[in-house]
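In: quick one, fold the following:
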Amino acid sequence: MIDLPALPIGPKYMTISPEMAELWLTHCNPAHNRVLSDTVYERYAKAMADGAWRTTHQGIAFDKNGMLLDGQHRLMGIKLSGVSVEMLVIPNCEAETFDVLDSGHRRQAAQLLKIPHRVIVAAAARVIGQMYKMWDPVTLFDGFYDTKAATSDILKAVAAWPELTTMAPIAAASYRASGINQPTHLVVLAQAARTEYAEKIDDWANGLISGANMDAKDPRLVLRNRFFRDRVVLGTSGGRRASYNLIAKSWNSWAQGKLLGTLKTLDGEGVIPVIGTEKFKP
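Out: Below you'll find the predicted structure:
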């Protein structure tokens, strides 16, 4: 029995050795994949051998059966170079997606992510990637999120922030219960999960979802009421930064055990930092 290298559960950076690359190419590369171009993989191999390969530039994708969908030239480059290279590995992709992609259509990150709530995770990654300066923006909308971020950059952000995946069910449930914008809420939650206030997330979620037994100035109830009132505006792309700031302000008050009288955005205010992130945010 062939002992193939284990694939990650979700998108993840892995160090791929020449031996791993050879095993995947030999046993996981379908016959219908495009014919290899020696010009391409030799160029990749030279860059890798010279130490000039950029980790964030390209990735390798597998379908739900562990068969290679994309990345055969990069794997061949690793094999030929004889050096191990760190690369983004994306498992559980939809095979049908690549039939469209090879026809010249742009690859969409949400199509490549085989995870629950993948659409809001990809949308949140556009925001958090910019907040943490993970790439130079292509088109930065409202100084907040990149509307034309490359798929590889979005996937890079998802891999760097697994909290986007783990917190997505809370964002989705809160939206169903009270209309709170999912991507921006998810960005707040993902950051909060890395702070000393992470233990407060469960009660935060319970209040937003139930809306019951809360003081009139409870930050969760104040936030619910604001989104009930203005959910149409705050749910649009144009209201995304405003919705983020409202959620961040409410969370910050809740995390510190403070009541909240009013919740509003101010003209000219920047992006509100999530409390506790000053320890790791650039």
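In: could you use CA atoms for every contact and neighbour count after this?
Out: Fine.
In: now Glu22. Nearest residue, chain neighbours left out?
Out: Lys79 (6.1 Å; CA to CA, 6 or more residues apart in numbering).
In: with Tyr197 instead?
Out: Ala255 (6.1 Å).
In: also Ala242?
Out: Distances taken as CA to CA, 6+ apart place Thr265 nearest to Ala242, at 6.4 Å, with adjacent residues excluded.
In: repeat for Ala124
Out: Nearest to Ala124 is Pro183, by CA to CA, 6+ apart, at 4.6 Å.
In: tell me which stretches of the stretch 1-150 of the chain form helices.
Out: Listed in chain order, the helices of the stretch 1-150 of the chain (DSSP state H, counting those that start in this stretch) span 18-27, 38-49, 72-81, 95-101, 109-112, 118-131.
In: how about TSV for these, with mean neighbour count added?
Out: Putting the helices of the stretch 1-150 of the chain into TSV (neighbours: other CA atoms under 10 Å) gives the following:
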stretch	mean neighbour count
helix 18-27	17
helix 38-49	17
helix 72-81	23
helix 95-101	14
helix 109-112	20
helix 118-131	24
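In: to Gln58, which of the ones you listed lies closest?
Out: Closest to Gln58 of the helices of the stretch 1-150 of the chain is helix 72-81 (CA to CA; 8.1 Å).
In: please state the offset of stretch 234-251 from the chain centre?
Out: Between the centre of stretch 234-251 and the centre of its chain there are 18 Å (CA atoms, centre = their mean, to the nearest Å).
In: alongside the first, I'd like the structure of this one:
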Amino acid sequence: MTKLSVPASTDVPQVEIMAVTPELAAKWLKQNTHNRNLRKRAISDYARDMAAGQWRLNGEAIKFATDGTLLDGQHRLHAVIEADVAIPLMVVTGLAGETQETMDAGRKRSAADAFSLRGEAHATVLASILKRIWMWNQGDVKFRNNYIPTTAECAALLKERPEIYRSVEIAVRTHQAFRYLPQSIVGTAHHIFSRIDVDAAVWFFVRVGDGAELSSGHPILALRNRVMTDRAESRKVPDHQSMAYLIRTWNAVRSDRPLSRIQQPADAPMPMPK
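Out: Purely as a prediction, here's the structure:
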């Protein structure tokens, strides 16, 4: 269906589900004469989900005023054009123009909220680890937030890599024993290190947590000292720097090389695990 029907003389809005093509989206956007500024990241996020077939009809509607003005949905319509696919969308017409002031007033549901609704254990930690693993896989190894995964992309990653559940467990247990490293970074590092050596990764984070059975000069002792010193001196350590600490420690352990200090300037290149 390509025709938008707008009620002319009724106060009751009309609702229908339509297959919105890029051509129809472009036509409707010509009626977008009174709206907020576009957020390019939102368009990109929506478009990736649409192109990947992960967009779901969830009751959120494209909304039009009685005079045909587009009130809500400009980001979704731009995303349809960017993804170049037809997407089923709910369309509401016949709304009073002033209702636009009340639209999008609620708090956006996060990936952590979605996983919590699924009944996932440690939903917030799970979501934050998935986000950083996804960013790492995209080449954003310093977690600069150039591209943030959507909830659908996080869910797809978890389905593809169910072993991430184990990384969440490791992150939680390590944090319970040693609260000086972010759980999201511990879980991300565990997953990445496990790709190299699963057993070594488990041993590594057990020792990060308890510091036991380590001789003087052991890299994990240097790591523990560094992050405890950072905390004692109230240094704000960004996530990518914590990740670099763990990678430098891992590489030293893997090469059986003693390490007395962990150094990683915030602007230094990210080391790669070996």
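In: got the contact list for the residue nearest to Glu22 of the first structure?
Out: Ser17, Pro18, Glu19, Ala21, Glu22, Ala45 (CA atoms under 8 Å, 6 or more residues apart in numbering).
In: quick one: which of the residues you listed is nearest to Leu140 of the first structure?
Out: Out of the contacts of Lys79 of the first structure, the member with the shortest distance to Leu140 of the first structure (by CA to CA) is Ala45, at 34.4 Å.
In: circling back to that earlier point, what helix or strand is the equivalent of the residue nearest to Ala242 of the first structure over in the second structure on?
Out: Alignment note (TM-score structural alignment): Thr265 of the first structure maps to Gln264 of the second structure. Using DSSP states H and E, Gln264 of the second structure is not contained in any helix or strand.
In: does Tyr175 of the first structure really touch Gln182, like I thought?
Out: Yes - counting by CA atoms under 8 Å, Tyr175 of the first structure does reach Gln182; the two are 6.1 Å apart.
In: so for the two, which residue has more residues nearby?
Out: Set Tyr175 of the first structure next to Gln182 and count neighbours by other CA atoms under 10 Å: Gln182 wins out with 27 against 20.
In: which residues are in contact with the corresponding residue of the first structure for Leu130 of the second structure?
Out: Under the alignment (TM-score structural alignment), Leu130 of the second structure pairs with Ala125 of the first structure. By CA under 8 Å, 6+ apart, the contact list for Ala125 of the first structure reads Ile154, Leu155, Ala157, Val158, Leu164, Val187.
In: apply 6 Å and report the result again.
Out: Ile154, Ala157, Val158 (CA atoms under 6 Å, 6 or more residues apart in numbering).
In: same deal with Met270 of the second structure?
Out: Applying CA under 6 Å, 6+ apart, no residues contact Met270 of the second structure.
In: list the contacts of the residue sitting nearest the centre point of the first structure.
Out: What sits nearest the mean C-alpha location of the first structure, by CA atoms, centre = their mean, is Val158, with 2.6 Å. By CA under 6 Å, 6+ apart, the contact set of Val158 of the first structure is Ala125.
In: ok, which of the helices of the stretch 1-150 of the first structure comes nearest Lys200 of the first structure?
Out: Among the helices of the stretch 1-150 of the first structure, helix 118-131 sits nearest to Lys200 of the first structure (CA to CA), with 20.9 Å.
In: from His75 of the second structure, how far off is Thr249 of the second structure?
Out: Going from Thr249 of the second structure to His75 of the second structure by CA to CA, to the nearest Å gives 44 Å.
In: neighbour count for those two, which is higher?
Out: Applying other CA under 10 Å to Thr249 of the second structure and His75 shows that Thr249 carries more neighbours, namely 26 against 21.
In: part of a strand, is that one?
Out: No - applying DSSP: H, G, I helix; E, B strand; the rest coil, one finds Thr249 of the second structure to be helix, outside a strand.
In: return the set of buried residues in the helix or strand Val92 of the second structure falls within.
Out: Here Val92 of the second structure sits within strand 87-95, counting by DSSP H and E. Within strand 87-95 of the second structure, the residues scored as buried using 16 or more other CA atoms under 10 Å are Ile87, Leu89, Met90, Val91, Val92, Thr93, Gly94, Leu95.
In: name the nearest of the residues you listed relative to His218 of the second structure.
Out: Set against His218 of the second structure, the nearest of the buried residues of strand 87-95 of the second structure by CA to CA is Ile87 (56.0 Å).
In: tabulate the buried residues of strand 87-95 of the second structure (JSON lines), appending distance to Glu23 of the second structure.
Out: Output for these, formatted as JSON lines (distance: CA to CA, whole Å):
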{"residue": "Ile87", "distance to Glu23 of the second structure": "12"}
{"residue": "Leu89", "distance to Glu23 of the second structure": "14"}
{"residue": "Met90", "distance to Glu23 of the second structure": "17"}
{"residue": "Val91", "distance to Glu23 of the second structure": "16"}
{"residue": "Val92", "distance to Glu23 of the second structure": "19"}
{"residue": "Thr93", "distance to Glu23 of the second structure": "19"}
{"residue": "Gly94", "distance to Glu23 of the second structure": "22"}
{"residue": "Leu95", "distance to Glu23 of the second structure": "24"}
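In: of all those residues, which comes closest to Tyr245 of the second structure?
Out: Ile87 (44.4 Å).
In: list the contacts of the closest one.
Out: Counted by CA under 6 Å, 6+ apart, Ile87 of the second structure has contacts Ala19, Val20.
In: ditto for Leu208 of the first structure
Out: Ser174, Arg220.
In: host element of it?
Out: With DSSP H and E as the test, Leu208 of the first structure turns up in helix 201-210.
In: chain center to that helix, what's the gap?
Out: Distance, centroid of helix 201-210 of the first structure to centroid of chain: 23 Å (CA atoms, centre = their mean).
In: average gap between it and the second structure?
Out: Compared with the second structure after fitting, helix 201-210 of the first structure deviates on average by 1.9 Å (mean CA distance after the TM-score superposition for the first structure).
In: buried residues, that helix. List them.
Out: Ile201, Trp204, Ala205, Gly207, Leu208, Ile209.
In: how far does whichever helix or strand comes after it sit from its chain's centre?
Out: Under the assignment DSSP H and E, the closest C-terminal helix or strand after helix 201-210 of the first structure is helix 219-234. Computed by CA atoms, centre = their mean, the separation of helix 219-234 of the first structure from the middle of its chain amounts to 25 Å.
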